[in-house]
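Peer 1: Kindly return the folded structure for what I paste below:
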Amino acid sequence: MPTYMDIHEIKGGIAAEEVAKAHASDVAVEGKYGVHYHKYWVNESAGKIFCLCEAPTAEAAMQVHREAHGQVAEKIIQVEPEVADLFLGGSEVNGEGAALLPGGAAEARDPGIRTVLFTDIVDSTSLTQKLGDEIAMEFLRVHDRIVRDALAATKGREVKHTGDGIMASFVSAAGAVRCAVQIQRELARREREERDHHIKVRIGGAAGEPVEKNNDIFGTTVQLAARLCSHAEPDQILVSTAVAELCIGKGLSFRPLGEVALKGFDRPVQVHAVECGQ
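Peer 2: All right, here's what the predicted structure looks like:
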């Protein structure tokens, strides 16, 4: 049966208790429509709720909301359960069905915001042509090891390997930035100590919600992170304003680069470069 995720937007915010009651009402009538609501993510201050369910159709899922409490979602998209889990993690839920924040305080609800990070080996195709497949593959293995070590240290989740880079998801924006910094510092250390050819990597990051304008889970966030990665110079880390704002007070430094026109975005995007230090 297909899996769906929807978004509800409540102006002025919403209390967790109200969402819990609405979810209980969904569960009470879902069997009538062959639907099963698994869990939900709630951002109380922003008034946003994301519900994950299995349903025969999107309309059946919407009908449960309609009958249970009348709060019909603004948008619903079909998702692959495995992909949703890679981005959001196998979140534990409380007795009311609310997803809990991984690594957060007891009963801290997960708002569903994630930071997506892309790495990309610079000029990977020309490296293969210049140095041969064997050396190029060794470079890729070094990149993968460094990135995965950094992910493990900063609680990031690898979503997929892109061929010459890795896409990862983080609950913490600061964790994502620290991961990127660790990657670049380790590559810089390797460059100082190794005599062989050096690996140059660019990194891009963006933060957002699971259901956005795009019809894919975290679609707009993924697209922005990928574009920022492509726009970055070798050894550089570029992030969106949302990431920089989520990192306020976390001891991280950013340099505003102003607005940048990125492919696929109607308006220029404010971009920030992460100061890695040494």
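Peer 1: can we go C-alpha only for contacts and neighbour counts from here?
Peer 2: Will do.
Peer 1: Tell me where this protein has strands.
Peer 2: 3-9, 36-43, 48-54, 75-79, 114-121, 157-161, 166-170, 201-208, 237-240, 254-260, 269-274 (DSSP state E).
Peer 1: List the buried residues in the last one.
Peer 2: In this case it means strand 269-274. Counting neighbours by 16 or more other Cα atoms under 10 Å, one finds that the buried residues in strand 269-274 are 269, 271-274.
Peer 1: now the angle from it to strand 254-260?
Peer 2: Relative orientation of strand 269-274 versus strand 254-260 (axes from the mean of the first three to the mean of the last three Cα atoms, to 10 degrees): 150 degrees.
Peer 1: Also this sequence, please, to line up against the first:
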Amino acid sequence: MPIYMDRHDVSETVTAEHVAKLHIEDIKIEHLFGCKGLTYWFDDQRKMAFCLIEAPNKEAIERMHNHAHGEIPHKIIEVESAIVESFLGRIEDPEKAANELAHVINDPAFRTIMNVGLKPLNLKNFKSMGNTHFQHLYESIIETIGSNDGNMVRKNSGSFLVSFQSVSRAMECAVQIQDKSKQFSNSNTLVTIGLDAGVPVTEKDGIFEAAVKSAQRMSNFVKGNIVVSTEVKSLYEQENPSHVIDLSSIRTINNSEGRFLNILIDYLDETWHKTDLQVETFGTELGFSKSQFYRKMKGITNQSPNIFLKGFRLQKSLQLLNNRKGSISEIAFETGFNSPAYFSKCFQANFGILPSKYLQENLA
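Peer 2: Below is the predicted model of the structure:
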């Protein structure tokens, strides 16, 4: 049976004890609707409650809540138990709470999300996990994440997605990873880190989708070794008035820049493969003048729109090559290049190797 997570925005007067009582009311009648409440989280600061429920569908959850106490969720999303556990650390009531009569759980689901990107500086003779220096860097990052109480959500040869309950530990982990990466200069790898924070259920359809996308985009597209949202910086400063970390070395993206970045990448995700996409006009299509768009692009990515679009397409082409999704000619046209020859020229200039040579040496 599917598992869902819902979100309740509650009033300022609601406490953890109130939410615990509502949870008990759900459990009393859940069988009538084919549901099973697994656990919940309550964020007293943000006045939000999140329920994890096994149910036949979203409607059954709404009917159960309405029958039990009348508190209808503001949003319900379908989730996977393993993913929930990787983000939040549990999929059932904490043991100490289960022994309490009222089952009070005052555990906020708010998390700091980190994306660590690993980009080879030159693909020539670079074989990811077969590269000894890269392997040592990779293992060092995993060890650093674990020592800072990070929950590994997802990892592959090109990135790590991590969840932290503490924003301070997340920031400290980011700095430690960058410090250690300097010890592995022979790994031929650029390490970039993005940090954002949020709750598991927003207006998006995926768990922590808003924070995950933001962290990934800051890591992948914003100029800087460590890039954080304004919220992460503010939370860190609140927890650490003496500033244990030198924040001047960390790039902070304000809300306006964050919105621009999301608008830009959302647009490119839909249009990057079109050969008739013109960098001279796609800024105006997003509602910006040519000069305004150029300034924003340079300020956030340190690249012109033309260079950024070309790099965006080349990264897509690399993904397709690694997944063996077509011939070089097919991939060239699919990623928006007018000719295979021009694509190969750009690929070599960006990655240090021809795509044909890369396939031959690295994917044989």
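Peer 1: can you tell me which of the buried residues of strand 269-274 of the first structure lies nearest to residue 37 of the first structure?
Peer 2: residue 269 (36.0 Å; Cα to Cα).
Peer 1: In contact with that closest one, which residues?
Peer 2: 240, 258-262 (Cα atoms under 8 Å, 6 or more residues apart in numbering).
Peer 1: okay, these in TSV with neighbour count and distance to residue 182 of the first structure next?
Peer 2: As requested, these are exported to TSV (neighbours: other Cα atoms under 10 Å; distance: Cα to Cα, whole Å):
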residue	neighbour count	distance to residue 182 of the first structure
240	23	19
258	10	25
259	12	26
260	13	26
261	14	28
262	16	26
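Peer 1: Please identify which of those residues is nearest to residue 142 of the first structure.
Peer 2: residue 240 (27.3 Å).
Peer 1: The aligned partner of the closest one in the second structure and residue 294 of the second structure, how far apart?
Peer 2: Residue 240 of the first structure maps onto residue 229 in the second structure, with residues paired by TM-score structural alignment. For residue 229 of the second structure, the distance to residue 294 of the second structure equals 22 Å [Cα to Cα, to the nearest Å].
Peer 1: most centrally placed residue in the second structure?
Peer 2: residue 212 (2.0 Å; Cα atoms, centre = their mean).
Peer 1: residues contacting the closest residue to that one other than its chain neighbours?
Peer 2: Excluding its sequence neighbours, the residue lying closest to residue 212 of the second structure (Cα to Cα, 6 or more residues apart in numbering) is residue 113, at 6.3 Å. Applying Cα under 8 Å, 6+ apart to residue 113 of the second structure gives the contacts 161-164, 195-198, 211-212, 215.
Peer 1: which stretches of the stretch 251-364 of the second structure form strands?
Peer 2: Remark: strands assigned in the stretch 251-364 of the second structure by DSSP state E, counting those that start in this stretch are 251-253.
Peer 1: ok, which stretches of it are helices?
Peer 2: Here the stretch 251-364 of the second structure has its helices, by DSSP state H, counting those that start in this stretch, at 255-271, 279-285, 290-301, 305-322, 328-334, 340-351, 355-362.
Peer 1: Find out how far the second one is from the centre of the chain, if you would.
Peer 2: Taking the mean of its C-alpha atoms, helix 279-285 of the second structure sits 27 Å from the chain's own mean (Cα atoms, centre = their mean, to the nearest Å).
Peer 1: and it, which residues are buried?
Peer 2: 279, 282-283.
Peer 1: go on, the fifth one?
Peer 2: Neighbour-count burial for helix 328-334 of the second structure, with 16+ other Cα under 10 Å as criterion, is recorded at 328, 331-334.
Peer 1: What range does that helix cover in the first structure?
Peer 2: The aligned range for helix 328-334 of the second structure is empty, by TM-score structural alignment.
Peer 1: What is that helix packed up against?
Peer 2: Here helix 328-334 of the second structure touches helix 305-322, helix 340-351, going by 3 or more Cα pairs under 8 Å, 6 or more residues apart in numbering; DSSP states H and E.
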